[in-house]
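K.L.:
structure for this input, please:
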Amino acid sequence: MIIPFGPAEAAAIAAGALAHGDVVPLWAAVLVVAAGMLGGDFATYAAAGPMLGRARRLRERRPHFSALLSILATRPLCSDVGLAALRFIPGARTPTALMAREFGTTRTHFCVIVGVGSLLWAGLWTGGGSALADGAVNLITR
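P.N.:
Below is the predicted model of the structure:
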């Protein structure tokens, strides 16, 4: 999870399946998955400085991208909800950290918002993995 480009969904589902097998409590699996996601997001946020040059050039070439950034930058609630909600779009994890850095989001604010998004995301995928494992066990035992 801490590697920003890793297969996070598969790892979260596996953690949920382990939680179903009473190896780990579900709440602990959710917390571990969320902590891994938050760690990866923070690492990306911290390393985003050099990558922002490319994003700035992209913004200059694509006016609709610039317009989106402008809208989000002027509406703090939209940017906060966007930071948390983008967690649910596959492949949006790294661009989210880059956008937060571009907006000037402080590290503390970024960690709080992305932490909430990570907990919600981890709960969904880990709970889904647990439910899948439960369904598979019920199917096999019938």
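K.L.:
make it CA atoms for all contacts and neighbour counts henceforth
P.N.:
Fine.
K.L.:
dump the residue contacts of residue 86.
P.N.:
By C-alpha atoms under 8 Å, 6 or more residues apart in numbering, the residues touching residue 86 are 92, 93, 96.
K.L.:
just the residues you listed: which are in helices?
P.N.:
Cross-referencing the contacts of residue 86 against helices under DSSP state H gives 93, 96.
K.L.:
which among the contacts of residue 86 end up buried?
P.N.:
Buried members of these, counted by 16 or more other C-alpha atoms under 10 Å: 93, 96.
K.L.:
and this one, so I can compare the two:
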Amino acid sequence: MTALLLIGLVTIIPFGPVEAAAVTAGTLAHTGLVPLWVAVLPVAIGMLLGDYLVYAAAGPMLDRARPRWANRPRVAAMLSALVAKPLWRDVGVAGLRFVPGGRTPTALMARELRMTRTHFCVVAGAGSLLWAGVWTGGGSALAGGALTLLA
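P.N.:
Below is the predicted model:
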């Protein structure tokens, strides 16, 4: 159980090795120490907390950066298109975490698009659970395959 707490703490870091932590949690689940859903939870919660830290800190950073892109029509058009289509915005926030390096920019984008904290947490939480399930499940399957090869 201590290992799962450490994995959860590692995943809080927005630029941290989240994939390795998820695969390790899946390996622990495969050994039978914990059920798979118990291994998924600390990874998903850690990711959500890390995303929220970026979202909360993004305000001052975006206030400084906004004047640089305020006069760029392409950026303004993209932002207004995303605001006009909230379903696509939500799919982007939940789904872009599957793109390597997309987790932190997604939280910044959500803040710039004026998503409320509650809405962001719900959407990012759903994406975190899905992502953690895929990677932790993959780690469990990978461990099963490796143990079969060694036997």
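K.L.:
related to what we said a few turns ago, and the contacts of residue 86 of the first structure as CSV, adding distance to residue 32 of the first structure?
P.N.:
Output for those, formatted as CSV (distance: C-alpha to C-alpha, whole Å):
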residue, distance to residue 32 of the first structure
92, 21
93, 17
96, 21
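K.L.:
just the contacts of residue 86 of the first structure now: which is nearest residue 111 of the first structure?
P.N.:
residue 96 (12.1 Å; C-alpha to C-alpha).
K.L.:
same check for the contacts of residue 86 of the first structure, but in the second structure.
P.N.:
Contacts from those that recur in the second structure, judged by both residues aligned by TM-score structural alignment, their matches' C-alpha atoms under 8 Å, are 92, 93, 96.
K.L.:
and of those, the nearest to residue 126 of the first structure?
P.N.:
Nearest to residue 126 of the first structure among these, with distances taken as C-alpha to C-alpha, is residue 93, at 17.6 Å.
K.L.:
looking at the second structure, name the residue matched to residue 45 of the first structure.
P.N.:
Residue 45 of the first structure maps onto residue 55 in the second structure, with residues paired by TM-score structural alignment.
K.L.:
can you tell me the closest non-neighbouring residue to the aligned residue in the first structure for residue 144 of the second structure?
P.N.:
Using TM-score structural alignment, the equivalent of residue 144 of the second structure in the first structure is residue 134. Spatial nearest neighbour of residue 134 of the first structure, chain neighbours left out: residue 20 (6.7 Å); criterion: C-alpha to C-alpha, 6 or more residues apart in numbering.
K.L.:
so which helix or strand takes in residue 54 of the first structure?
P.N.:
helix 48-61 (DSSP states H and E).
K.L.:
check the mean deviation of that helix from the second structure.
P.N.:
Aligned to the second structure and superposed, helix 48-61 of the first structure gives a mean residue distance of 2.9 Å (mean C-alpha distance after the TM-score superposition for the first structure).
K.L.:
list of residues touching whichever helix or strand comes after that helix?
P.N.:
On the C-terminal side of helix 48-61 of the first structure, the closest following helix or strand by DSSP H and E is helix 63-74. For helix 63-74 of the first structure, the external contacting residues (C-alpha under 8 Å, 6+ apart) are 58, 59, 60, 78, 79, 99, 103.
K.L.:
let's see that with 10 Å instead.
P.N.:
55-56, 58-60, 78-83, 99-100, 102-105 (C-alpha atoms under 10 Å, 6 or more residues apart in numbering).
K.L.:
what sits closest to the residue mapped onto residue 21 of the second structure from the first structure if chain neighbours are left out?
P.N.:
The alignment partner of residue 21 of the second structure in the first structure, by TM-score structural alignment, is residue 11. Spatial nearest neighbour of residue 11 of the first structure, chain neighbours left out: residue 1 (7.3 Å); criterion: C-alpha to C-alpha, 6+ apart.
K.L.:
number of nearby residues for the one you found?
P.N.:
Neighbourhood size, residue 1 of the first structure [other C-alpha atoms under 10 Å]: 21.
K.L.:
can you tell me how far it is from residue 109 of the first structure?
P.N.:
21 Å (C-alpha to C-alpha, to the nearest Å).
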